[in-house]
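1. I would like to see how this sequence folds:
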Amino acid sequence: MSTLFNELVFTDSFGALGTEFSTPQPPTPLPEPYLIATSPSSLALCGISPEQAKTSEFIHLFTGNQLPASSQPRAAVYSGHQFGQWAGQLGDGRAILLGELAGLEVQLKGAGATPYSRMGDGRAVLRSSIREFLCSEAMVGLGVPTTRALCITGSPMLVMREQPESTAVVTRIAASFVRFGSFEHWFYRDDVTSLKNLADFVIQRYYSELSGLENPYAALLRKVTKRTAHLMAHWQTVGFMHGVMNTDNMSILGLTLDYGPFGFMEAFNPQHICNHSDNQGRYSYAMQPQIGEWNCYALGQALLPLIGSVDETKAALADFGLEYQSKLAALWQAKLGLTCSMEEDDALISAMLSMMKINQLDFTIFFRRLSDCYLNDASMDDQLRDLCVDRDALDQWLSQYRLRLTKEASVDAVRQQVMRRHNPKFILRNYLAQQAIEAAQRNDFSEIEKLRQILANPFDEQPEHELYAALPPDWGRALSVSCSS
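-> So this is what the prediction gives:
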């Protein structure tokens, strides 16, 4: 037995819940697997050395071809609301949990069919695996709560989507992959015993401070609501759009979960829909906070039999708006370099967003260039004015912004330093991901690694990578991503 297989010992806490919560399911091997990319920081979290990650055992393990005896692979069952409609039973249709390493669940996405695959083949394609890997790591760099990506492995085997595509497996890690839909599953089956067992498991493992409370289930809902509200604020202030905020894609830990047709805002449009399959715009940028709250209410309904009171359930959910607005205000404050809050800040931010919409300003570039502006010197304003069609609208807002800075005696050097720590220079633009995908399809994985390194430190200047911070080319602005991606 290899050194890697001897040293990696998986535990199986989730499996201990019982087979009603998950089904034992070995991965289906892929032929001729090869390594595409790894995340050094994720490897370290799992206790895997860079040397071990170069071995054939590593490749076979995280493709699902060969597992250590300690791994008890399984696929979880859950249900959910999809695009606002109850979809019934879902489950891990192409994800298989290997167990836990260093307290983190390790999951193979694309490792073959499970009992919950419905009509799917359980496989993931190369393009979607690259997008999930890169965006998971990009979100870590941005400071947004997220699941992590450990590695991607590939295979020459093809699967049919709109056309034949290469297969891949992305290994992702998180403290837990339990979802809102995991609780909905038991509520809609009227199985209070299983619902309670799941809630007790989640509280014991992830919210142990709630164990001794009079109503720990109401407290759990309150905690998850708060985390979800904060996550929505993070998304809005980095311009991230998830694309498929179904309840089965919402993490009980408040993590960004299940990267599919995501996108980062470029030309600012609050009604922008990043998912080509979202015909009604339910998951547009502007709708995300509202849908986040709606999903918390769906979770509240599922937990109602345990909480025992409609009023207590409503009370636990009532904090969403306040928590969201408070976190949002703090994040906008940091992005604008403000050291305190003032009554006029809401009007300042509202005017800013209106001006950005009028000019269709690139979300990331606008804030990064704003970080270079001075209080009493307009010499850097042209770098913003060059982005605008309606320069008068920008000038009017800059006057309003400078007046606000004056009221707190803002110091340029201090403010600029703070703003550069909160306004990234680099994000995962769709066209950058597409370029990495196209290179990978030619067996060139260097662009994935370059992007991973750049996105790991998105606030650094990295002058050698200036092109990666530029406006997208014309062809890159029209890219469309759907649920099939």
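2. From now on I want contacts and neighbour counts done on CA atoms only, so please keep to that.
-> Fine.
3. could you pull out the strands for the protein?
-> Along the chain, counting by DSSP state E, strands occupy 22-24, 34-38, 74-76, 79-82, 85-89, 95-101, 104-109, 124-125, 148-160, 164-174, 240-241, 263-264.
4. As a markdown table, the ones you listed with mean neighbour count would be great.
-> Below are the strands of the chain laid out as a markdown table (neighbours: other CA atoms under 10 Å):
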| stretch | mean neighbour count |
| --- | --- |
| strand 22-24 | 19 |
| strand 34-38 | 21 |
| strand 74-76 | 26 |
| strand 79-82 | 22 |
| strand 85-89 | 14 |
| strand 95-101 | 26 |
| strand 104-109 | 24 |
| strand 124-125 | 24 |
| strand 148-160 | 21 |
| strand 164-174 | 24 |
| strand 240-241 | 24 |
| strand 263-264 | 22 |
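5. Alongside the first, I'd like the structure of this one:
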Amino acid sequence: MDNSFASLPPAFYTRLMPTPLPAPYLVGVSALAADMIGLSPQQVADSLDILIGNAVPERSQPLAAVYSGHQFGVWAGQLGDGRAILFGDVATTQGPIELQWKGAGLTPYSRMGDGRAVLRSSIREFLCSEAMHALGIPTSRALSVAGSDQGVVRETIETSAVVVRMAPSFVRFGSFEHWYNRKKTDELKLLADYVIDRFYPALRDAENPYAALLEAVTRRTAHMIAHWQAVGFMHGVMNTDNMSILGLTLDYGPYGFMEAFDANHICNHTDQQGRYSYANQPQVGHWNCYALAQALLPLIGEIEPTQAALDVYQPEFAAKIDELMHAKLGLQQLEAHEETDRALLDDLFAILPGVDFTQFFRRLSGLRAADNSGDDPLRDLFIEREAFDAWAERYRARLQAENSDDQARALAMNQVNPKYVLRNYLAQVAIEKAQNKDFTELERLLSVLQRPYDEQPEHEHYAALPPDWASHLEVSCSS
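-> Here you go, the predicted model:
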């Protein structure tokens, strides 16, 4: 174990130890995440005291990082790891991976918080981190969840838990904003050089490495959000302190996957103004890149290369979402059909409100190019079936224009349109069982979510529409 972030000067972090929790118990382990760092699930399980922060690995240098950020579009000042403690990084075949406790106790950056995470939110982060990875979306990972019966106060008294999460780096847009706001150009440069040398070494030879860094991060951010939109994922709190400098989905709180389609859906009950609605995510991603650009401006030196770096966002997002949506529809990207395809997609989203997002795209693979004999599973999702029929005829004509083969198309579409996503009610069922020390549902759900594109007929009920009681579920920033 090493800790490269600890090589930065002390102003970047506070060294501290995690605060122990009594009588820890193991809640869950991701075998795939464990394999990523060269461990078996049993080796992870045998390290319970480390997983919950009651013991520290050899050569670990635990620390909490300082950063700042914009929250809901407003400058929030100094933030930092209020309940996260980085305890080091390990070498893997994919490069160094940092490990971090989330919920391991108070830090100097906890503000009014207690430094703890509750079992409910820890399970949600654990499951979604691994589900997003299985969907092929850039994300931090989750190694484990460990719990303790020690109570913490949220809306009610809940029990404590600690997630061990993993990423090549947890540096955020807000890490740069922190030094810019304090007019600390030396520290700003140290951080930028650290990120370039460790994660973007090819940029060191660029004419302006800092402009090149901004462009690379802007591109990665655009691609990440295009992936979110294509799968119907909503982050819920796209504050700049939750934006990864590596373009990873970071900090799972009040997230949600789109169910009955509503472009203006707000998954975060705290977001009263709808800043982070599904439809707004691409625009907010761009806004966040502007905040990063402002922070990097003292290093870039001039407005023109800064603006040029930002200008890649919209074309990169447009190209990526176009690519992803063509794949979801089983269509080739053909220049001759560019305008037709744009209209076809726009008109689809015009008739989609109220229709389950995941089920629609999954069932679309069964539509036949020659006739409407395969339409019924799709038609059943719509109240206005005539509107669907009209759209389906245009879609069928487009398939025929490229001589689409039904069987090959269905196979390809089912590799990009998941059957299983982490619906809120599925997480809630697993959470309620885990709160009673029954972790079998968590284990089963994790296994299903790690193969989201497979049929898994034995787990068909995990793809079902949410039950009526699920309409009352709400997630907020305390989730």
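6. Quantitatively, what TM-score do the chains reach?
-> The TM-score (TM-score structural alignment, normalised by the length of the second structure) is 0.98; 472 aligned residues with a CA RMSD of 0.7 Å.
7. on that earlier part again, with distance to residue 474 of the first structure as added columns, please give the strands of the first structure in TSV.
-> Formatted as TSV, the strands of the first structure follow (distance: least, CA to CA, whole Å):
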stretch	distance to residue 474 of the first structure
strand 22-24	46
strand 34-38	29
strand 74-76	42
strand 79-82	33
strand 85-89	37
strand 95-101	36
strand 104-109	33
strand 124-125	26
strand 148-160	30
strand 164-174	26
strand 240-241	21
strand 263-264	16
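8. Figure out which of those is closest to residue 288 of the first structure.
-> For the strands of the first structure, the distance to residue 288 of the first structure is smallest for strand 240-241, at 7.8 Å, taking CA to CA.
9. Can you spell out the matching residue range in the second structure for the closest one?
-> Per TM-score structural alignment, the counterpart of strand 240-241 of the first structure in the second structure is residues 233-234.
10. okay, now the counterpart of residue 12 of the second structure in the first structure: neighbour count?
-> The alignment partner of residue 12 of the second structure in the first structure, by TM-score structural alignment, is residue 21. When neighbours are defined as other CA atoms under 10 Å, residue 21 of the first structure has 21 of them.
11. residue contacts, residue 21 of the first structure?
-> Taking CA atoms under 8 Å, 6 or more residues apart in numbering, we find residue 21 of the first structure in contact with 15, 76, 77.
12. Of those residues, which are reproduced in the second structure?
-> Checking those against the second structure (both residues aligned by TM-score structural alignment, their matches' CA atoms under 8 Å), the contacts still present are 76, 77.
13. got the contacts of residue 21 of the first structure as a markdown table, with distance to residue 249 of the first structure columns?
-> Below are those laid out as a markdown table (distance: CA to CA, whole Å):
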| residue | distance to residue 249 of the first structure |
| --- | --- |
| 15 | 20 |
| 76 | 13 |
| 77 | 13 |
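14. So which of the contacts of residue 21 of the first structure is the closest to residue 368 of the first structure?
-> Distance to residue 368 of the first structure, by CA to CA, is smallest for residue 76 among these, at 41.9 Å.
15. Roughly how far does the equivalent of the closest one over in the second structure sit from residue 8 of the second structure?
-> Using TM-score structural alignment, the equivalent of residue 76 of the first structure in the second structure is residue 65. According to CA to CA, to the nearest Å, residue 65 of the second structure stands 11 Å off from residue 8 of the second structure.
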